[in-house]
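# Sequence and predicted structure are below.
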Amino acid sequence: MSSKKKKTRRLNYKRLFLLIILLGFVVAAGIGAGFVVGVIRNMPDWQPDKIEADLTTFFYDRDGQQIATRYMENRIPVKFEEIPDTVKEAFLAIEDHQFYNHHGINFYRLAGALWANIRHGWGSQGGSTITIQLANNAFIEHRQKKLERKIQEAILAIQLERTYSKDDIFEMYLNQIYFGNGAWGIQAAAKTYFGKDVGELDLAESAFLAGVVQRPAAYDPYKYPERALARRATVLDRMARYGYISEEEAAKAKKEQLNLNNEPLQQKQKYPYFIDYVIDEAEDLLASQGIDPIQLYKGGLHVYTTMDTRIQNKIEEVFSNPENFPKTNTEQPLQCAMVVIDPHTGDILGLMGGREHVTQRGLNRATQMKRSPGSAIKPVSVYAPALEKGFSPATVIDDVPVTYPSPQKPYQPRNYDGRYRGLITMREAIKHSVNIPAVKMLDTIGVSTGFEFAKSLGLPLVESDKNLSLALGGLTYGVSPLELVSAYGAFANGGIWGEPRA
């Protein structure tokens, strides 16, 4: 029996090569699928039907006129119908001219951007749509890696398109985006750059705002006006290319000056001391209602104050004139504070906490600085309670030296001028601010009587103030100008004290 030789099969390199490629595709697909699954699992916690943004809070005077704003992000929302067509068309032309034709992702633009990035380097052209930009601004935290973020943006954009109409998405986008110089949203941008409402913007202004959002710092018109004008021209050219405006309209708008509002360069807020105190009050009010006080800076609240701007403006005018204050021997200016209230309601009509305002929520001398009231406390802690006890302005007091025993050392009050007037009426004693009669009258009515009366008028006295030096303003911690003014307000209101409010 003859033996047959076993045939040796040759290695098919072509099949091996195809197998390796196939295996590579399978591995790559697995890795890609795993990556996408990981991206989806790490999607931000979001509710597409509840897109929220920080809003600007407005403050108004007693007549309902706006006097100040406070914010974390300066944003004033507007309705879609309030935004002119020129503004919408400018954004469509430069950001996403096929916005109304895609479902959140523009695959043609994405392919074009990919090809441009391959040819000219990554980042040379973007493929984001308006919907993707909204998703990015509203939900995405920029700590993620770029590829992961891009995938999440695309997924969120599709969800947004399924939840909202195109006009709703466009409105949210225009209210969300950052325009530079602290302006968030189209209305705040119109106010910041041009000092007008969005509905008053012309073609050139609309084109500028549409262009600045790409790189707000690079196109800042206050720092780089040439760049800003060049970017505006690009937007106008795009508007003409897509038929939103004619070539003639574009050429005419290019010739217009920027006509910027200069106020953004003046970061100083009006009435800072008054508004600081209003915020203090508002925070306490919100907290008492279980509302986070941070809403004052992000909740878009409307806060109505008691300010009389005529009084406040006059106070500010007086304080701004250095001729109204004596000079000092140091570099530090003499400081002071002022408060004006309506004694019948307790409304604070005007308030100034110092000659210069250094920082928001800083030291407010009108409300926070505690000092001895000195003789100003005599009507509050001595003579008013004496009248209630039955004494009269004609009551006679002997102004002569007196000594009161004390565990530490005897208390011997003195008059400021070193004189002693003998028998004088209570009226004369308060007229000339004589010390000894005040101390004697407090001793007569009882220290506790004067102490409790002063507390009933809002003075923040403590137990250690319950002694005869109370008659002369010898307090442990002192009082603020607002507290003292408020106490005096009771005298002009038939003896009824009203808690001050702003």
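Nice, I can see it.
# For the rest of this, base every contact and every neighbour count on C-alpha atoms.
Will do.
# any chance you could map the strands in the stretch 301-450 of the chain?
302-304, 338-341, 348-352, 396-399, 422-425 (DSSP state E, counting those that start in this stretch).
# what's the shortest one packed up against?
Right, the one you point to is strand 302-304. The elements that strand 302-304 packs onto, with contact taken as 3 or more Cα pairs under 8 Å, 6 or more residues apart in numbering; DSSP states H and E, are strand 57-60.
# still on that earlier bit, now, of the strands of the stretch 301-450 of the chain, which is deepest in the fold?
Among those, judged by mean count of other Cα atoms under 10 Å, the one packed with the most neighbours on average is strand 348-352 (a mean of 25).
# So which residues make contact with it?
273-274, 306-309, 311-312, 315-316, 337-342, 364-366, 500-502 (Cα atoms under 8 Å, 6 or more residues apart in numbering).
# among those, which ones are buried?
Neighbour-count burial (16 or more other Cα atoms under 10 Å) applied to the contacts of strand 348-352 gives 273-274, 306-309, 312, 315-316, 337-342, 364-366, 500-502.
# Take the contacts of strand 348-352 and keep only those in helices.
273-274, 309, 311-312, 315-316 (DSSP state H).
# now the residues you listed in TSV, with distance to Ala454?
Formatted as TSV, the ones in helices among the contacts of strand 348-352 follow (distance: Cα to Cα, whole Å):
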residue	distance to Ala454
Tyr273	27
Phe274	26
Thr309	31
Ile311	28
Gln312	28
Ile315	28
Glu316	31
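# Return the residues in contact with the nearest residue to Arg371 once chain neighbours are set aside.
Ranked by Cα to Cα, 6 or more residues apart in numbering and with sequence neighbours excluded, the top spatial neighbour of Arg371 is Gly478, at 4.4 Å. Counting by Cα under 8 Å, 6+ apart, Gly478 makes contact with 370-373.
# let's bring in a second one:
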Amino acid sequence: MPSQVAPPARLLFRLARYALYLGFGAAVLGGLGLGIAYWLISPRLPSAESLRDVQLQVPLKVLSADGKLMATFGETRRIPIHMSDVPDRLKYAVLSAEDADFYSHSGIDVTGILRAVWLVATTGSKHVAGGSTITQQVARQFFLSPEVTYTRKLSEIFLAFRIENALSKDEILELYLNKSFFGNRAYGIAAAAEFYYGKTLDQLTQAECAMLASLPKFPSTGNPINNMPRALLRRAYVLGRMHDLGHIDQAGYDQAMAEQDQSFAHEPPIEIEASYVAELVRQEAIERLGNDALNNGYVIQTTIDSSDQEAANQALRDALIDYDTRHGYRGAEAHVEIPANAQPADLIRLIDGYRSVNGLVPGVVSHVDAETALVQMADGQSAALDIKAVEWARSYIDDSRRGGTPKQIGEVLKPGDIVRVLRDQEGAWKLGQIPAVQGALVGLDPDDGAIRSMIGGFNFSRSKYNRATQSSRSAGSSFKPFIYSAAFDHGFTPASVINDAPLVFPDVSRPDGLWTPSNDDGKFDGPIRLREALVRSKNLVSVRLLDAIGVHYAHEYVTRFGFTAQQVPENLSMALGTAAVSPLSMARGYAVIANGGFLVDPYLIATIVDRDGKSIYHANPARACRDCPERLQEEARLQAAPASAPATSGFSPISAAHAETAAATDVDALRLAPRVIDARNAYLVTSLMRDVVRRGTGSGAMVLKRNDLAGKTGTTNDYRDAWFSGFNARVVATAWVGFDDFSSLGSREFGAKSALPIWIGFMRAALDGMDEQPFEMPAGITTARIDRDSGLLAPAGDPDSMIEYFKTEDVNQLATRPDKQSEEQREAYDVF
């Protein structure tokens, strides 16, 4: 008999068959839909092969000449790593947190995708958890936008397959670890390890690995700095997953769970403070390398010597604080009301927003009695100040006047004052204040113009204006050596006698119609030799000398030192240093004298390498190189027809040749700086400035106990600017002090008092361990005995005579035609 099937059974069988057909049809339609989607989307998808050459954003690094980090610039913190740099405990922490089956799946997690589809269908929301493998995240990070659409999700899946076919699993994971965002501008696992823990990957503990692995899920709201409780919950989850998956045992899990998290913001480990230099480099990098200069992983090595820079920083800080202390206390930075029964935490909140500035620590005065004031600082310390710690704080009246010395603490401080404290030389706390005065220093190598140190103000964070390069200030008497150089080229000698006597010139711009220049001390010494006039910085001698050689001639001559014609006034005030110059341009001018007469171009960037370590720029500065064979040959060739002074141009920090390098095939070829003044001229000017240091206005520099120093002080009208520029054969430096608003520094604030201490502090370090470098006397210089009063050659055996240096032809002329010298001196006398 044929089998009989009960009607209900037949119905079930029929339904099952329909379901099978329906399922098959759905699968066919689904496959057809995916095929159509792939056909539509695939042509627009990028090639996964491009990931092999991906260029991640890596910040620009700026290094000193000795390789110390000075600054990093860029939108992101990132330190690219290879999988070989990743310890297993970190790798498995990441896989446990994000994709446990990463090494076994084909790019997508089917179960996760189906779960996400079900959630979308049942909730109606596109924002559902699950479904993205590490491979899919890499596809999204590198190729897709963050928008939530079905098309984007399909693109992500298709790209995941492509990536899996093109790259190995380790290559994919390496991309993920380098690209992922970990919060606080940290992109990539290595940057995150450095920022949160100050460690490299191999130094991380298991608990720290788990913490970092948890961050990509909630980088901004779940990191340990912004939200520690949530971060610890996520860390516990990752550790639990690692334990469940067998990546750590019970003991390791228990130890990691019990570990206290020690994360805090670790800024890049800046090894040398040179913010003004770093900003110059940043600007030049963008100009030379384009808008991506800060994100393409370039490393720029500068000419800055780290020990010289540290010395410059300290010298400027100390000198400006000393100046500020001399001129009195301007009062508390602010005053707040202290709550009753305030605890240290309450006091610390009162100074929130105040930051330490160059060792000047902010604090709030919490208590004052007859003998002591207590200052609460942000780090929880409390400084006790006695009367000795505040006795300098005579009240500021104006730039030249102060109030009386305080007798009690209460005359200076009261509870609620926001003040600054700093350590004295014995380590004790004393009252301080942020100087209102500013300063700058530049140190150069006179042979090639390499900038060894530069500081453009007291503190970069408070004022980014770089006074070393951007300022235009009157140079005062520090400009006189250039006038003397012009005079020596015009027939005058160090023995020439000029009258130091009053002068009056018509000047319609003045109320009385007269210009009456004077000496700083208001005294007149009468006839005086040029050597003594520079040693004593006699203004009236400089004016007469300039008038004698001609203003137009001198104006053109001083451009040989790198100054532009626009910087220097073409009138007699040039003799008093009214040229508007920067410390850098002054240092460059003095370098001409220091190196024997060659104009070098200051430069700051020595090399640039790309992220792969390939050199893309190498400075090839023009050098003085006095003893090089090439220089000796050049000098011999030009001896018969000396070259004219070259045109000068503005300062560009990127290279010694105004951003030009030698041809690629000849990048290391020696380039010679042009000679702009006679070597003998440079030697004579140096000889005079050596006496300025030995026994003149710059004698404070003899504290360095060296005999190879030369320099000149400078002070401008109403003490608005204080200068000192000086050098030996290896280092030239210029220091400047003044107010940005051109206010007076105060009575008697000469260059020797305000600026010279900065120069001394810098040179003490720059010359440490360097043998004395005698200034080499060039051929054509001779010595002769002269009469101290007349400057003429002295008779043999004259007991009052003295040795003076001359160009050979000048001393010969004195011997044969002393009337010639007298005629020149009369020209300088006849100025009224």
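Yep, that arrived. Just so it is clear, the structure is predicted and the values come from calculations on it, not from any experiment.
# what's the TM-score for these two chains?
After superposition, the two chains reach a TM-score (TM-score structural alignment, normalised by the length of the first structure) of 0.82; 468 aligned residues with a Cα RMSD of 3.5 Å.
# that older thread, Met172 of the first structure: which of the ones in helices among the contacts of strand 348-352 of the first structure is nearest?
Phe274 (33.9 Å; Cα to Cα).
# do you know how far Ile118 of the first structure is from Gln125 of the first structure?
10 Å (Cα to Cα, to the nearest Å).
# When those two are compared, which one has more neighbours?
Gln125 (16 against 12; other Cα atoms under 10 Å).
# what about the counterpart of Phe458 of the second structure in the first structure, neighbour count?
Using TM-score structural alignment, the partner of Phe458 of the second structure in the first structure is Arg355. Residues near Arg355 of the first structure, counting by other Cα under 10 Å, number 19.
# correct me, but Arg355 of the first structure touches Phe319?
Yes: Arg355 of the first structure is in contact with Phe319 according to Cα atoms under 8 Å; the separation is 5.8 Å.
# what stretch of the second structure does stretch 127-139 of the first structure fall on?
With TM-score structural alignment as the criterion, stretch 127-139 of the first structure aligns to 131-143.
# And the matching stretch, what's buried?
131-141, 143.
# and it, how far out from the chain's middle?
In this view, stretch 131-143 of the second structure has its centroid 39 Å away from the chain centroid, taken as Cα atoms, centre = their mean, to the nearest Å.
# got the contact list for that stretch?
46, 98-99, 102, 107-116, 146, 156-157, 159-160, 163-164, 172-173, 175-176, 179-180.
# before we move on, the earlier item: tell me how far the residue nearest to Arg371 of the first structure lies from Tyr108 of the first structure.
Counting by Cα to Cα, the gap from Gly478 of the first structure to Tyr108 of the first structure is 73 Å.
# Output the residue interval of the second structure matched by stretch 187-194 of the first structure.
Using TM-score structural alignment, the residues of the second structure aligned to stretch 187-194 of the first structure are 190-197.
# can you give me the helices in the stretch 1-150 of the second structure?
For the stretch 1-150 of the second structure, helices defined by DSSP state H, counting those that start in this stretch occupy the ranges 7-41, 88-98, 110-123, 134-143, 150-166.
# Give me the mean distance between the last one and the first structure.
Comparison of helix 150-166 of the second structure with the first structure after fitting gives an average deviation of 2.5 Å (mean Cα distance after the TM-score superposition for the first structure).
# That helix versus helix 110-123: what angle between them?
180 degrees (axes from the mean of the first three to the mean of the last three Cα atoms, to 10 degrees).
# for helix 150-166 of the second structure, packing partners?
helix 7-41, helix 134-143.
# between it and helix 7-41, how big is the angle?
Going by the same axes, to 10 degrees, helix 150-166 of the second structure makes 80 degrees with helix 7-41.
# what comes up buried for helix 150-166 of the second structure?
152-164, 166.
# Then stretch 499-517 of the second structure?
Neighbour counts over stretch 499-517 of the second structure (16+ other Cα under 10 Å) mark 499-502, 515, 517 as buried.
# Stretch 77-86 of the first structure: end-to-end distance?
First residue to last in stretch 77-86 of the first structure (Cα to Cα) measures 18 Å.
# Which residue range of the second structure does it align onto?
Counting by TM-score structural alignment, stretch 77-86 of the first structure sits on residues 80-89 of the second structure.
# so how far is that stretch off the chain centroid?
Per Cα atoms, centre = their mean, the centroid offset for stretch 80-89 of the second structure relative to its chain is 33 Å.
# And Glu287 of the second structure, how far from Val281 of the second structure?
10 Å.
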